[in-house]
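Trainee: Okay, sequence plus prediction incoming.
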Amino acid sequence: MNTLYEVQQLLKRFGIFVYLGERLLDLEIMEAEIKDLYFSSLIDKEDLHKALSIIRNEINIEKNRKKSGEENGK
């Protein structure tokens, strides 16, 4: 697992589809769902860590993108 798409496919295997229309919220919900899958013993620790790393990286990218947009808009 190396991409957000692959994380989405992992969630999809368990019938979890996340789309709220706002990327940052989507990522935060995905993070919570991945943790729930792990605590329910449905995914292993390796998948948990890989998925969380990918999601958190995407969250940082999104926050930086929003921050840059706010700075450019002022």
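Mentor: Structure's in. What do you need? Computed from a prediction, not measured in an experiment: that's the story for all the values here.
Trainee: okay, CA-based contacts and neighbour counts for the rest of this
Mentor: Will do.
Trainee: How much space separates Glu71 from Asn64?
Mentor: Glu71 sits 10 Å away from Asn64 when distances are taken as CA to CA, to the nearest Å.
Trainee: of the two, who's got more company?
Mentor: More neighbours surround Asn64 than the other of Glu71 and Asn64, with 12 against 9 (other CA atoms under 10 Å).
Trainee: same for whichever helix or strand the more buried one is part of, what does it pack against?
Mentor: If you go by DSSP states H and E, Asn64 is part of helix 45-73. Counting contacts by 3 or more CA pairs under 8 Å, 6 or more residues apart in numbering; DSSP states H and E, helix 45-73 packs against helix 4-13, helix 23-39.
Trainee: hold the first one in mind and look at this next one:
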Amino acid sequence: MEASIRTMSDVRALLKRFGAIIYTGDELGDLDLMEDELAELHHWGMIETSEYMAACMVIRQRRMELDK
């Protein structure tokens, strides 16, 4: 699958494909959980490296926005 992941909505949609809906009310905590879930999906070969890298980049960008 092509890595067309550019927004947090795209990351959430990717995770939702595997039944993972992450919302705790703590956005930074959610980002941590999303990264963990993505790492597991990648480890088990359920998502391609390009998807994993694109999603992680979006999460890192969002984390930087929140740190400002």
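Mentor: The structure has been received and is ready for your questions. These figures come from a predicted structure and were not determined experimentally.
Trainee: Can you give me the TM-score here?
Mentor: Once superposed, the chains reach a TM-score of 0.90 (TM-score structural alignment, normalised by the length of structure 2), with 64 aligned residues with a CA RMSD of 0.6 Å.
Trainee: sorry, back to before: of the helices and strands packed on helix 45-73 of structure 1, flag the one that's most buried.
Mentor: Among the helices and strands packed on helix 45-73 of structure 1, ranked by average contacts under mean count of other CA atoms under 10 Å, first place goes to helix 23-39 (a mean of 17).
Trainee: That one versus helix 4-13: what angle between them?
Mentor: Here helix 23-39 of structure 1 runs at an angle of 50 degrees relative to helix 4-13 (axes from the mean of the first three to the mean of the last three CA atoms, to 10 degrees).
Trainee: which strands and helices sit next to helix 23-39 of structure 1?
Mentor: Against helix 23-39 of structure 1 (3+ CA pairs under 8 Å, 6+ apart) you get helix 4-13, helix 45-73.
Trainee: what secondary structure does Ser41 of structure 1 sit in?
Mentor: Secondary structure, DSSP: H, G, I helix; E, B strand; the rest coil: Ser41 of structure 1 is coil.
Trainee: what do we get in structure 2 for it?
Mentor: Counting by TM-score structural alignment, Ser41 of structure 1 lines up with Gly45 in structure 2.
Trainee: quick one: its match from Ile5 of structure 2, how far?
Mentor: 18 Å.
Trainee: In terms of neighbours, single out the busier of those two.
Mentor: Ile5 (21 against 10).
Trainee: contacting residues around that one?
Mentor: Residues near Ile5 of structure 2 by CA atoms under 8 Å, 6 or more residues apart in numbering: Val11, Glu51, Ala54, Ala55, Val58.
Trainee: What lines up with the third one in structure 1?
Mentor: Right, the one you point to is Ala54 of structure 2. Residue correspondence to structure 1 (TM-score structural alignment): Ala54 of structure 2 is matched to Lys50.
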